[in-house]
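Colleague: make a model of this:
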Amino acid sequence: MELLAGALSLAVLPVLVILARWGANRWRYRRVPGPFAPPIIGNLPELRRHGSLHTYMDACRRRYGRVFKAFNKWIDGLVEASPQNGLMIYLGSKMFLFVAEPEGARKVMYKLINHNVGGMLTADRKAEFKANTKGLFAATGDDWRALRAAWQPAFSSSSLEQYARLMDGCALELAASLGRAGEEGRAVDLWREVGKMTMSVVGTCAYGIDFHTMDAPGRASGAEGAQLVQASQRIFEAGLLSGSAWGRPLLLFPDAERVVAWLAARLPDQALVDVTQARKTIVNVSRGLIRSWRTARGGCSPAPSAAPAAAAAKPAPRAPPAAAPAAAADAPGRDQGGKRPGGATGIAPGSFLGLMLEGNGGGRGGFDDDTVIAQSNTFILAGYETTANTLAYTLYAISANPRVQERVLAEIDAFGRDRAPGHADVAGGAFPYLEATLKESMRLFPAALMTHRLVSRPEGFDVQLPGGGSVNVQHGDTIYTASYCYMRDEAYWPAPLEFRPERFLPEGSALAPSLPLDHVFTPFGGGARLCIGYRFAKEEALIALVRLYQRFTFDLEPGVAPLRMVHRLTLSPADGVRARVVARA
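Modeller: Below you'll find the predicted structure:
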C-alpha cells in the first residue's frame, strides 16, 4: 500500500503543479478577455474545430479584440491588453498572446531582437547537430549580428544582378515544363510546379550545385542535389513537431519538453525516424561538399566545433560583393550532370555556402562547419516554400480575377513577350502593376502568419495598452505579432478581403491603408529581424511571373476557388492550386 501511495503521489504531483500554475496565471491576467480554457487541454479543441491556426487567430481577433493569445508548442509568451483589445488562450498552464494591432506590433518588432526557438524532437540520442539552434533565425545577441553580417554579401545588389540570370533560367525551364502539360491537355498543381522552380533556385544559390528539380521525368539527376531536395521536402512535410506522435504530449505538457524529447529519442515512431534521417542527410551531404571544397583549396582545417563566439566578437569578413554571384552567373548554362563547368569541388565559388566558407577564412577561424551548414539549411528552408506559396497564391488570384489578368498581360506585353526580365527591370520598377499584384497576394495570403520576439531584457518590456496604461512583459516571455490579422483588418484596409492590387498604386488611394504602408503591410516582418532575403524573394517571384505570363494564362480547375489554406510550417494551399495551362496566341 505504501508503494502504491508513493506512486500515486508521484503521478499526482505534476498535475497539481500544472493546476497551480494555471490558476495563478488565470488570476494574474484576469483582465484580459478570451475563451475559457480548462487546464492541460487548454484551447486545443477549439483550434481543432477551426482546422488551422490562421482561421482561429482571425476568429479570435474578431471576437475578442486586436491583441490576443493563441497557442502552439513554439508560442510561449505574454502581452497584456485592455479588456477591449485582448484575448487569452491557454494550453495547460501556458498562455500565448499575439498582437494584431499594427502600431503595437511595430514597437515589438523594432525594439526587441531575439527569437524564442523551441527544442527539436529527434530520434538521434546524441543529437550532435541542431540546425534549429545554430541558424540565423535562432541566433541571438552578438552571434546573430555576426551571422547577419556574414549573410549580407549574398543579398547585395551585385549578387542579385547575377542571381537574376539563374532565376530566369529556372523560370524558362518551368515554362517549358508547363508548356508540355498544356500541349498534352493535363491539369497541373501550380503550387507544386512553382515549388520545383523555387527549390532549384535556392538550392543552387545555397550550395552551388544543380538540384535538378526541373529535370524532365526519367532524366538522371545529380546525387547531392537529389538527396538535398528529398530531405528538405521531408522536413517541410513534417512540420514544427516533426510529424511525430510525440508532438502531442509536447502540446499538452510544454513544460515537460526535456522529458518528452528524452523518451522520443529512445522510443521514436517512424515519422520521427524519417525526419531525423532527412536532417542527417542534409548535414552529411553538406559536410561532404565542404570537405571537397577544402581539399581543392589546400586542405584548410575546420574551425573548432563551438558556437561562433569568436565571430561574435569580430564579425566574419565579407567577401567582395562583385565576386559573390560567380556561381549564379553561369547557372543557366550549368552542366546537367551535376558538376559545374570549370571544376569538381562541389561547392561553386559565389554560392551561399561558398560565400560563408570564403568569408570564414576557409574554416580556419570564426564559424565552425556545423554553423556554416546551418546557414545553408536556413537559406533553403526560408526561401523554398515561402516563395512557392506566394507564387501559387498570385497565380491563383490573377487567374480568378479576369480584370487583374488583363492588366497583368498588358503590362508584360508592353515590356516585350520575348524580352528577358533582369535585376535592373525588377529594381527599376518595370512592372508596377505586377508588383502590386504580388504585394496584394502577400497581404491576403502571407506565407508567415506572424513573427515573434523574446523579451530578454532583465527589466522586462513595457507594452502600451490600446485602452491606456501599460504592462511590463517579463523577462523570458515571448510576444507574437499577428500580421495575418492586421493585414486583413477592415479597421486599416478598405475592402480588406477583396483582391485589389491598385491599392498599392497612386491610382488606388481610396483603397490604401489608413496607416503608413510599412506599419500595416509587413509580410517580411520588420525591425532588425526583417527578412534579410526579401529582395531576393521579390526578384525571383517577379521574374517567374513575367516569364509565365509571356507565354500562358491558367484556367483554374472546378472546386479550386475559393482557395482553402492550412498552416504547417508556412501558410500553404491545403489542396494545391490545380489549373490547366493555356498557351497565349
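Colleague: C-alpha only now, for contacts and for neighbours.
Modeller: OK.
Colleague: now do residue 208 against residue 345, distance only.
Modeller: Residue 208 sits 10 Å away from residue 345, going by C-alpha to C-alpha, to the nearest Å.
Colleague: let me fix that, I meant to ask about residue 152.
Modeller: Distance of residue 152 to residue 345, given as C-alpha to C-alpha: 24 Å.
Colleague: related to what we said a few turns ago, which one's more surrounded, residue 208 and residue 345?
Modeller: More crowded of residue 208 and residue 345, by other C-alpha atoms under 10 Å: residue 208, with 29 against 20.
Colleague: wait, the more buried one touches residue 327, no?
Modeller: Yes - judged on C-alpha atoms under 8 Å, residue 208 makes contact with residue 327 at a distance of 6.1 Å.
Colleague: need the overlap of contacts for those two.
Modeller: Common contact partners of residue 208 and residue 327 (C-alpha atoms under 8 Å, 6 or more residues apart in numbering): 348-351.
Colleague: so where do the helices sit in the stretch 201-350 of the chain?
Modeller: Secondary structure of the stretch 201-350 of the chain by DSSP state H, counting those that start in this stretch: the helices cover 223-238, 247-252, 257-266, 270-296, 309-313, 326-329.
Colleague: just checking, what packs against the third one?
Modeller: If I follow you right, that is helix 257-266. Packing partners of helix 257-266 (3 or more C-alpha pairs under 8 Å, 6 or more residues apart in numbering; DSSP states H and E): helix 247-252.
Colleague: list the buried ones in the helix it packs on?
Modeller: By neighbour count on 16 or more other C-alpha atoms under 10 Å, the buried set for helix 247-252 is 247, 250-252.
Colleague: same question, stretch 44-60
Modeller: Buried residues in stretch 44-60, counted by 16+ other C-alpha under 10 Å: 44, 47, 53-58, 60.
Colleague: include secondary structure and distance to residue 146 when you put these into TSV, please.
Modeller: Output for the buried residues of stretch 44-60, formatted as TSV (DSSP: H, G, I helix; E, B strand; the rest coil; distance: C-alpha to C-alpha, whole Å):
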residue	secondary structure	distance to residue 146
44	helix	39
47	helix	39
53	helix	34
54	helix	34
55	helix	37
56	helix	37
57	helix	35
58	helix	37
60	helix	39
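Colleague: which two among those residues are spaced furthest apart?
Modeller: Within the buried residues of stretch 44-60, two members stand farthest from each other by C-alpha to C-alpha: 44 and 58, at 15.8 Å.
Colleague: list the contacts of residue 260.
Modeller: Residue 260 makes contact with 246, 249-250 under the criterion C-alpha under 8 Å, 6+ apart.
Colleague: what distance do you get for it to residue 129?
Modeller: Going from residue 260 to residue 129 by C-alpha to C-alpha gives 19 Å.
Colleague: second input sequence below; structure requested for side-by-side comparison:
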Amino acid sequence: MAEVCTSQPEVPAPFTSHPEVPIPLSSQPEVPGTISSIPMEVTDGPMVGVACGPLLSIGLLMASCLLLLCYLLGHHRYWRALGVPSPPATLLMGHTLRRMGLSQPFMEFFDELYYQYNGSDFCGYYDFLKPGLFVGNPELIKSILVKDFDHFTDRRTFDLGKVNPIANDMLTNARGNHWRMIRGIVSPTFTSTKTRRLYPLVLHRAIHFLHRATRTATSGPVEARELCGRYTMDTIASCAFGIECEALTTEAAAFPAVAAKIFQLSLVRAFKILVLLVAPRLAELAHRLGLEFTSPEFHFFRQVVTHTIRKRQETGLWRGDFLDLLMETRAHGKKGLSDDTIAAQSILFLLAGYDNTANTLAMTLHLLAHHPRVQAALRKEVARALLKGRGQLTYDQVMSLPYLDAVVSEVLRLYPAAPVIERVCTKNYTVGVCGLEVGVGMGVLVPVWNVHRDARYWPHPQQFLPERFLGSARASILPYTYLPFGAGPRSCVGVKFALLSVKAGMVSLLTNLEVLPCPASPHPLPLDPRVLTLQPKDGVYVNLRPIELQKTVEHETIIYGATA
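Modeller: Just a heads-up that it's a prediction; the model follows:
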C-alpha cells in the first residue's frame, strides 16, 4: 500500500525525448503548460509556406484580372469623361456586335443612339475599345462630309495593299493621295455626257429585263429581288466588263455564277475579314505564310478585264462601255491607270452596283404594288413621254421625267443604298461650337437611316409619298437630310449610272406590265436585321400582269381621276 501510495506517475519532461527516436505526437499525453498543448499551426513553419504559395498565385491572378478589367472599363469611360452621351458598352466588344447587326437589328441600335442618347445631334459609341462619334445633326454632317472634308478624307476601310492589291485599288478602299489619284481618273467617266454613252447598252438590257419578267409572270408570283438582280447583273456585265451574258462564250456562261459567289459570306471569308479588321499585321504575316486573301472571284474578274482590254487593243473593237471610257482616258496620257486599276474599278462597279440597284428596283416594285395610285400616275407620265417620243425615249427624257424621279427618290429615302456613312478622322478636328475634339483615327458614323425617317424633316416619315420630291416641296427639303448616295468628294461616283439603270428598267416594265401585291410580301416589308443594306428578310414577291398601255392608262384615269 505504501509503495502504491508513494509512487508518482512519470511525467515526461518537455525536452527529454531522444532526438533520434521521436515520440509520435498521437501517443504523447497533453499536459497543460507543455509545448504539445500549443496549437500546431502556429509552430508548423514549412506548412505555412506550402499554403501561402497557392494563395499568393491566386491573389496575383485576381489582381491582374482586376487591373485588366479597370483597363478595359477605362477605355469605355472615354465619352463619359467628356460629358458626351453614350449607351452602356459591352466589355471588350463595346458596341461592335450591335452596330454590325450581330446581336440585334442594327436599325434598333441606331434608333437607340439617335433618340435616346442625343444621336440626332451627336453622341458616342465604341468599336471594341476604340471610341467613335455618331452624328445626326445636318449642319455637322455638312461639315464632316463637305465643308471640312480635309479632316475626314478616308472611309473606314482595310489596308489591303499587302494582301489584296486589286481590292486596294478600288476607289472605295483607297486612301489619301492614292484615293485622290484614282478619283481623278474615274470621276470623268461618270459625268452625264459619259453616262449618256452607256444608255444604248442599258436600254438593250432593259428590254431583256421586260422579256424575262413577262415570261416569269405566267408561272405565278415573281420574286422581284431575283428578277431585278439578273437585270442589274446583265447590265453591269455589259457596261463594266464588256460581256453579254446571253453570248455563247466561256466568260458569259461563267459570269453570273462567279459573280454570285463574291456576295456569299462563308465562315472562312468572315474569319479573314475579322483578321483584317482586328489584326491587319497578322493578316499580312498569314499572307506571307500562304493564306490567300484575294478570292478566286477577284482573279476571274481581273482575267476577264485584262483579256477584254488586250482584245480591244488588237482589234480596235469599240462598244462605248465603261472599259472603253477608262481605256480612252489612259490613251490621253493619264498616269496611274494600269490594267489592275481598271480591273479594280470594274469589280467595284459590280460590288457597289449589283446589290444596291437590284434592291432599289425590287423595293420600287413592292411599293408600287401597294400604292396603285402612284403606279397609275407614273405609268401615265411614261405613256405621255413615249407619245411625244414616238415610242422611244432618249437618255435625257428618261432622266428628266419628274414623277419617275420623285418615285425613285422616295424609294431611296425609305431604303437608302447606304443606310450609314462612315468616315475616319485624318486630321485633328473640333466639332462645332461645343468644342469637342475628334482625334486622328476616330471613326464617325452618319446615320442616314435615321435622318431619312426623322419626323422633324419628313412629315409622316413611314409613308410612301413621292410628292415630297416634286416642285416647291423638293426645294424646301433641308440640306443634308437626304443622303441616299452620300455627299461631298467621297459620295457615290456612279450615282448617275445607278439612277439610269433603275429608271430605264422601270420605264420598260411599267409600259407593258401592271405590278400587283402578293400576300407573300406584306407591307411594310420586314427587313433582314443582320444585313446592312436593308435587304428584305423573306424576299420581295409581286404579281405581274401583261397590259395594253393605252387602255390601262385610260382605265386608271377613270379610277383615280386627274391625279393619275
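Colleague: please state their TM-score.
Modeller: TM-score for the superposed chains, counting by TM-score structural alignment, normalised by the length of the second structure: 0.76, backed by 485 aligned residues with a C-alpha RMSD of 3.7 Å.
Colleague: can you give me the helices for the stretch 101-250 of the second structure?
Modeller: Going by DSSP H, counting those that start in this stretch, the stretch 101-250 of the second structure shows helices at 106-116, 138-142, 165-168, 176-186, 192-217, 224-241, 250-261.
Colleague: next, the distance between the ends of stretch 507-527 of the second structure.
Modeller: This stretch, stretch 507-527 of the second structure, spans 26 Å end to end (C-alpha to C-alpha).
Colleague: for stretch 58-68 of the first structure, buried residues please.
Modeller: 58, 60-61, 63-68.
Colleague: that older thread, for the buried residues of helix 247-252 of the first structure, which one is nearest residue 452 of the first structure?
Modeller: Closest approach to residue 452 of the first structure among these (C-alpha to C-alpha): residue 251, at 18.5 Å.
Colleague: so that closest one sits against residue 93, correct?
Modeller: No - the pair residue 251 of the first structure and residue 93 fails to qualify as a contact (C-alpha under 8 Å) at a distance of 11.2 Å.
Colleague: isn't residue 137 of the second structure right next to residue 118, touching?
Modeller: No - Residue 137 of the second structure is beyond contact range of residue 118, at 9.7 Å (criterion: C-alpha under 8 Å).
Colleague: before we move on, the earlier item: as JSON lines, the buried residues of stretch 58-68 of the first structure with distance to residue 187 of the first structure would be great.
Modeller: Shown next, in JSON lines, are the buried residues of stretch 58-68 of the first structure (distance: C-alpha to C-alpha, whole Å):
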{"residue": "58", "distance to residue 187 of the first structure": "33"}
{"residue": "60", "distance to residue 187 of the first structure": "37"}
{"residue": "61", "distance to residue 187 of the first structure": "38"}
{"residue": "63", "distance to residue 187 of the first structure": "40"}
{"residue": "64", "distance to residue 187 of the first structure": "43"}
{"residue": "65", "distance to residue 187 of the first structure": "42"}
{"residue": "66", "distance to residue 187 of the first structure": "41"}
{"residue": "67", "distance to residue 187 of the first structure": "43"}
{"residue": "68", "distance to residue 187 of the first structure": "41"}
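Colleague: show me where the stretch 401-550 of the first structure has its strands.
Modeller: 451-454, 461-464, 470-473, 478-481 (DSSP state E, counting those that start in this stretch).
Colleague: could those strands go into a markdown table alongside mean neighbour count and distance to residue 425 of the first structure?
Modeller: What follows is the strands of the stretch 401-550 of the first structure, written out as a markdown table (neighbours: other C-alpha atoms under 10 Å; distance: least, C-alpha to C-alpha, whole Å):
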| stretch | mean neighbour count | distance to residue 425 of the first structure |
| --- | --- | --- |
| strand 451-454 | 24 | 31 |
| strand 461-464 | 18 | 42 |
| strand 470-473 | 16 | 45 |
| strand 478-481 | 27 | 33 |
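Colleague: can you put the ones you listed in a markdown table and add distance to residue 170 of the first structure?
Modeller: Listed next are those as a markdown table, based on distance: least, C-alpha to C-alpha, whole Å:
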| stretch | distance to residue 170 of the first structure |
| --- | --- |
| strand 451-454 | 30 |
| strand 461-464 | 46 |
| strand 470-473 | 47 |
| strand 478-481 | 34 |
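Colleague: out of those, nearest to residue 579 of the first structure?
Modeller: So among these, strand 451-454 is nearest, using C-alpha to C-alpha, at 32.1 Å.
Colleague: check which helices and strands the closest one sits against.
Modeller: helix 102-111, strand 478-481.
Colleague: just the terminal-to-terminal distance for stretch 217-227 of the second structure.
Modeller: From its first residue to its last, stretch 217-227 of the second structure covers 11 Å (C-alpha to C-alpha).
Colleague: need the residues that contact it.
Modeller: For stretch 217-227 of the second structure, the external contacting residues (C-alpha under 8 Å, 6+ apart) are 209, 212-213, 216, 358-359, 361-362, 365, 518, 539-545.
Colleague: again, only using 10 Å
Modeller: Identification of contacts with stretch 217-227 of the second structure by C-alpha atoms under 10 Å, 6 or more residues apart in numbering yields 209-210, 212-213, 216, 230-231, 355, 357-366, 513, 516-521, 535-536, 538-546.
Colleague: what about burial for those residues, which qualify?
Modeller: Among the contacts of stretch 217-227 of the second structure, those classed as buried by neighbour count (16+ other C-alpha under 10 Å) are 209-210, 213, 216, 230-231, 355, 357-366, 513, 516-518, 521, 535-536, 539-544, 546.
Colleague: point out the ones among the residues you listed that are inside helices.
Modeller: 209-210, 213, 216, 230-231, 355, 357-366 (DSSP state H).
Colleague: next up, the contacts around the spatially most central residue of the first structure.
Modeller: With distances taken as C-alpha atoms, centre = their mean, residue 382 lies nearest the centre of the first structure, 4.4 Å away. The contact partners of residue 382 of the first structure, taken as C-alpha under 10 Å, 6+ apart, are 137, 202, 376, 531, 533, 537, 570.
Colleague: cool, and residue 370 of the second structure?
Modeller: Applying C-alpha under 10 Å, 6+ apart, the residues contacting residue 370 of the second structure are 464, 515-518, 522-524, 542.
Colleague: residue in the first structure paired with it?
Modeller: By TM-score structural alignment, residue 370 of the second structure lines up with residue 400 in the first structure.
Colleague: also residue 178 of the second structure?
Modeller: Residue 178 of the second structure maps onto residue 143 of the first structure when the alignment is built from TM-score structural alignment.
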